[in-house]
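J.: Quick one: sequence plus predicted model below, questions after.
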Amino acid sequence: MLTTVLMVVSVMVGLALVLNTIRLLAGPSTADRILALDTLYINSIALIVLLGLYFSSDMYFESALLIAMLGFVSTAALAKYLLRGDIIE
C-alpha cells in the first residue's frame, strides 16, 4: 500500500516539476522566473524525500537538506540582486 501511494505522489510531484519548468522557460518577468525556480527546487526536495522513503535510505534526506540550504541562499541572492542590482554591498 505504501509503495502505491509513493508512486502516485511521485508522479504528481513529477508533473509539478514539468509545470514549473514550463513556467521557468516561459515566465513573462524575471520575478516569475525566480519564483518558478524556487518552486522547482522545493518540488525536487519533495521528490528526493519520496525516493528516500521508497528506498529506506538516510542518504536521500541528507541530500534533500543540502539542496534546501543551497536553494534558500540562491533565492535570497537572486531576490537581493533583483531589488538592488548587486549582491555584495
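T.: Right, received. Where do you want to start?
J.: contacts, neighbours, all on C-alpha from now
T.: Fine.
J.: how much space between residue 43 and residue 83?
T.: Taking CA to CA, to the nearest Å as the measure, residue 43 falls 25 Å from residue 83.
J.: oh sorry, the question was meant for residue 14
T.: From residue 14 to residue 83 the distance is 31 Å (CA to CA).
J.: what about the two, which has more around it?
T.: Comparing residue 14 with residue 83 by other CA atoms under 10 Å, the one with more neighbours is residue 14, at 16 against 10.
J.: Next one for the comparison:
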Amino acid sequence: MSPIYHKSHSLEDTLIQATDYALCVQTVAHQAILLQPKSPASILMVATMHELEALRVLLEAALIQAQIPAEPRTLHEGLSLVLAGLALRG
C-alpha cells in the first residue's frame, strides 16, 4: 500500500505517517523471520529490523523537533528538549 500524501498535511502529520509505515515494515520483517528462522535471508531481515528501528528513532526525534515552539533557542537547548522527549517516549 502506498502512503497517501495530501498537500494539506503538516510536517508533524507526515512524520507520524512515516513512523507508522516504518513500524509496519518492521513488523512484516519480524513475521518473515518467524516463518523461516533458518533461512539465509533471515540475517538480512534482522539487519533490516535494526535499521528500521534506527529510522523510527530518527523520525520520532524529528517529530519532537517539529513540535518545539518556534522560539529562538541555542543548539544546546534544542538538543536537550529533543533528548528529554525521547526519554519520555522510550
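T.: Cool, got the structure. Predicted, not measured: the structure shown is a model, and the values here were computed from it.
J.: So what does residue 37 of structure 1 match up with in structure 2?
T.: In structure 2, the residue matched to residue 37 of structure 1 (TM-score structural alignment) is residue 46.
J.: next one: residue 84 of structure 1
T.: Taking TM-score structural alignment, residue 84 of structure 1 has no aligned residue in structure 2.
J.: and residue 84 of structure 1, how many neighbours?
T.: Residue 84 of structure 1: 10 surrounding residues under other CA under 10 Å.
J.: Then residue 19 of structure 2?
T.: 21.
J.: how about stretch 27-45 of structure 2: buried residues?
T.: Neighbour counts over stretch 27-45 of structure 2 (16 or more other CA atoms under 10 Å) mark 29, 30, 32, 33, 42, 45 as buried.
J.: Between its first and last residues, how far does that stretch reach?
T.: Taking CA to CA, stretch 27-45 of structure 2 runs 11 Å from one end to the other.
J.: Now residue 52 of structure 1: closest residue in space, sequence neighbours ignored.
T.: residue 60 (4.9 Å; CA to CA, 6 or more residues apart in numbering).
J.: Distance-wise, check that neighbour relative to residue 10 of structure 1.
T.: The gap separating residue 60 of structure 1 from residue 10 of structure 1 is 15 Å, by CA to CA.
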